[in-house]
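1. make a model of this:
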Amino acid sequence: MELDFPFIWAALIAFAVLAYVVLDGFDLGIGVLFPLLPGKHDRDVAMNSVAPVWDGNETWLVLGGGGLFAVFPLAYATILPALYAPIIAMLIGLIFRGVSFEFRWRTTRGRFLWDWGFASGSFLATFAQGIALGALVQGIEVVDRQYAGGWWDWLTPFSLLTGLGLVCGYALLGATWLVMKSEGDLQHRARRFAWASGIATLAFVAAVSLATPFLNPKFLERWFAWPTMIFSLVVPALVAVCAWGLFRGLSEQRTAQPFLASLGLFVLCYAGIGISFYPYMVPPSVTIWQAAAPDSSLRFLLVGAAVLIPVILAYTGYAYWVFRGKVDPSKGYH
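-> All right, here's what the predicted structure looks like:
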């Protein structure tokens, strides 16, 4: 049986992007919530909860972007020109956020500046990611294998909706992460944040889900034509289960359940996007197979990925295992 290398690589890149969203999402969410944490102690604990893993989480972003360049060059060449502005904004936010993360521990007088730098960088990176997602979902105009749209095509009401939705979603991940990793007043405050951001996230999920099928006739057919319309029943039902698990866990003051339920919501939303996209790499016109590099290149790169991805998974899992449990306020990054 001959392997379908473009499909395998599409699955690997989709997995890398999902891994980035669920892993880096909660530490970006902590940055979004940072201005709402009142004192130095709470902010220190929040930062120390992600200090061992935050930079490693971004490995998956590099893998996804680098894989897109190497494996789907046509998709890279059309998506990047269409999304230059939000992608550059995202990178600026990530850089400024990383610098602020390091520098706030090295100063006392100027710590408030780096606190705001960390918060604003996290918000900018998150909002830009959401806008880029919305612009990609609504479609990129491609003519003769080149981007044929304008400079501002990425800025639409739908992309702004997805941008704000992702900010709320990452805030939910950050809040539930703090519920799991902290104690006392900070945990109670994080639980309140989780209630508010959870309700907002579900509202945005509903709005985006209702709007998405009407952006493209192919999306509408995928969600409302038989037999694929079964997804329209299964995915919302699973989202309802995760929402129930989230709010029940918060009500019963459980620690891990809200975070796991929030991750479930993100996985289901991501699956919904994948269902809408397939088989397109650049909707609505460039398929996975049209965008792929030659099979010889894909086969060669797959050998490296077969070694690299398990190594990344192993050291990521080991890092989370070593730093499991509650954060000790007397110890940390500083």
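2. from here on, contacts and neighbour counts on C-alpha atoms
-> Will do.
3. can you show me the strands along the stretch 51-200 of the chain?
-> Residue ranges of the strands in the stretch 51-200 of the chain, as given by DSSP state E, counting those that start in this stretch, are 142-143, 146-147.
4. what's the last one packed up against?
-> Right, the one you point to is strand 146-147. Strand 146-147 is packed against helix 73-82, with contacts defined by 3 or more Cα pairs under 8 Å, 6 or more residues apart in numbering; DSSP states H and E.
5. now the helices for the stretch 151-300 of the chain?
-> For the stretch 151-300 of the chain, helices defined by DSSP state H, counting those that start in this stretch occupy the ranges 157-181, 184-211, 217-224, 231-251, 256-277, 288-291, 295-322.
6. dump the residue contacts of residue 155.
-> 131, 135 (Cα atoms under 8 Å, 6 or more residues apart in numbering).
7. and it, how close does it get to residue 162?
-> Residue 155 sits 11 Å away from residue 162, going by Cα to Cα, to the nearest Å.
8. same question, residue 12
-> Distance from residue 12 to residue 162, by Cα to Cα: 24 Å.
9. could you also give me the structure for this second sequence? I'd like to compare it with the first:
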Amino acid sequence: MAGMDLTIVWAAIIGFAIMAYVVMDGFDLGIGILFPTFAVGDERDQAMNSIAPVWDGNETWLVMGGGGLFAAFPLAYSIVLPATYPLMIAMLLGLVFRGVAFEFRWREPSHRQLWDIAFSLGSFVAALAQGITLGAILQGIHVENDAYAGGWLDWLSPFSLLTGVSVVVGYALLGATWLIWKTEGSSQRHARKMALRLGVATLLALAAVSAATPFLSYDYWRRWFAMPGVVLTAQVPLLVIICSATFFWALRREFERVPFLMALALFLLGFVGLGISIYPYMVPRAVTIWEAAAPPESQSFMLAGALVIIPLILAYTGWAYWVFRGKAGIHGYH
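-> Predicted coordinates:
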């Protein structure tokens, strides 16, 4: 019983780390995706300055999510990683190019156009790879004898491409709403226009993925539509409608923070929907969280460290966001 409880705790920790990464690095990647739409000069400089103090710290959660999965659920790690190697390589290369471009853009202005392209392309590739990975996991991974038994390109399908594009659009929405909050002048006006379009596109993408997912497996269909569970699961689309209405209302009233918070709420509801679909599996329809878990002794040992590290990460992240809570001007925060 204690081992089962620890497994659920660690599943919650991994889920929290992944959601924290999506929330915090999502708007960073979204700004990179939107970057070509901003005018060269002040608009691009404001966009970069808005994430300059926090972008590298946001990726802490990616390390924690991946490292935690390896340590707490080694079987799932050993199956998911080989199944998505090309996607993981693409994502990491995208993040590397993005990080290098971010630094060199300021230090080598003679090639700023090249670094802008690298920043935007790296952000797009990383976001697309993350979305396709999500789709690949949802559609199922071929497992035999507790090992990946599929091919190099099993992850590629119309559904995984749909989730990939959906994540790109959703991240772009997070980026646009973040810029509404953190910029001013023409940058903010442009971000408002993009947020309106991306809000509609994100809802269409969310609807398309939600409609397609139950057809992947009867398990998904049963979790969402079978009685009496449908009474609870129906609250998720209801909350999506409420958050969406609030989002467009806030945009119309020209609020600065509410659109970003509502965009985050939509991502959170999408994450809840994902949890409803796949629980109790770590690898859908192949390996449950208990089958994938490390021994209870290992989980206990790691939990002691996690209880120290996670509050520290939250504390310094919160402090960074508080210190840089103002508007991101052309030359920095004010």
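10. just to revisit the earlier point, joint contacts of residue 155 and residue 162 of structure 1?
-> Shared contacts of residue 155 of structure 1 and residue 162, counting by Cα under 8 Å, 6+ apart, come down to residue 131.
11. can you lay out the strands of the stretch 51-200 of structure 1 as TSV showing mean neighbour count and distance to residue 26 of structure 1?
-> Shown next, in TSV, are the strands of the stretch 51-200 of structure 1 (neighbours: other Cα atoms under 10 Å; distance: least, Cα to Cα, whole Å):
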stretch	mean neighbour count	distance to residue 26 of structure 1
strand 142-143	14	34
strand 146-147	16	33
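12. to residue 40 of structure 1, which of these lies closest?
-> strand 146-147 (47.5 Å; Cα to Cα).
13. matching residues in structure 2 for that closest one?
-> On structure 2, the counterpart of strand 146-147 of structure 1 by TM-score structural alignment is residues 147-148.
14. what's the average distance of that stretch to structure 1?
-> On superposition with structure 1, the mean distance recorded for stretch 147-148 of structure 2 (mean Cα distance after the TM-score superposition for structure 1) is 0.5 Å.
15. which residues touch that stretch?
-> 78, 79, 80, 82, 83, 141, 142.
16. verify the stated contact: residue 121 of structure 2 with residue 33.
-> Yes - using Cα atoms under 8 Å, residue 121 of structure 2 is in contact with residue 33, at 7.3 Å.
17. starting at the chain centroid, how far to the match of strand 146-147 of structure 1?
-> 26 Å (Cα atoms, centre = their mean, to the nearest Å).
18. check stretch 284-298 of structure 1 too.
-> Worked out by Cα atoms, centre = their mean, stretch 284-298 of structure 1 lies 24 Å from the chain centre.
19. touching that stretch from outside, list them.
-> So stretch 284-298 of structure 1 is contacted by 5-7, 9-10, 70-75, 139-140, 142, 216, 218, 279-281 (Cα under 8 Å, 6+ apart).
20. mind checking which of these are buried?
-> 5-6, 9-10, 71-72, 74-75, 139-140, 142, 216, 279-281 (16 or more other Cα atoms under 10 Å).
21. quick check: closest non-adjacent residue to residue 181 of structure 2.
-> Closest residue in space to residue 181 of structure 2, ignoring its immediate chain neighbours: residue 256 at 4.7 Å, by Cα to Cα, 6 or more residues apart in numbering.
22. err, residue 125 of structure 2, not the other one
-> Nearest to residue 125 of structure 2 is residue 94, by Cα to Cα, 6+ apart, at 5.5 Å.
23. what's around the corresponding residue of structure 1 for the one you found, how many residues?
-> By TM-score structural alignment, residue 94 of structure 2 lines up with residue 93 in structure 1. Using other Cα atoms under 10 Å, residue 93 of structure 1 is surrounded by 24 other residues.
24. which residues does residue 93 of structure 1 contact?
-> Neighbours of residue 93 of structure 1 in contact, by Cα under 8 Å, 6+ apart: 120, 121, 122, 123, 124, 125.
25. ok, the last one to residue 66 of structure 1 distance?
-> Using Cα to Cα, one gets 19 Å for the distance from residue 125 of structure 1 to residue 66 of structure 1.
26. please apply the same query to residue 245 of structure 1.
-> 36 Å.
27. what's the answer for residue 243 of structure 1, then?
-> According to Cα to Cα, residue 243 of structure 1 stands 34 Å off from residue 66 of structure 1.
28. looking at those two, which is more packed in?
-> residue 243 (20 against 14).
29. so the more buried one is in contact with residue 263, correct?
-> No - judged on Cα under 8 Å, residue 243 of structure 1 makes no contact with residue 263 at a distance of 10.6 Å.
30. isn't residue 44 of structure 2 up against residue 35?
-> Yes - the criterion here is Cα under 8 Å, and residue 44 of structure 2 meets it with residue 35 at 6.9 Å.
31. reformat the strands of the stretch 51-200 of structure 1 as a markdown table; add distance to residue 210 of structure 1.
-> Below are those laid out as a markdown table (distance: least, Cα to Cα, whole Å):
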| stretch | distance to residue 210 of structure 1 |
| --- | --- |
| strand 142-143 | 26 |
| strand 146-147 | 27 |
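32. nearest to residue 239 of structure 1, out of the ones you listed?
-> That would be strand 142-143 among those, by Cα to Cα, at 33.5 Å.
33. compared with structure 2, how much does that closest one deviate?
-> Mean deviation for strand 142-143 of structure 1: 0.8 Å (mean Cα distance after the TM-score superposition for structure 1).
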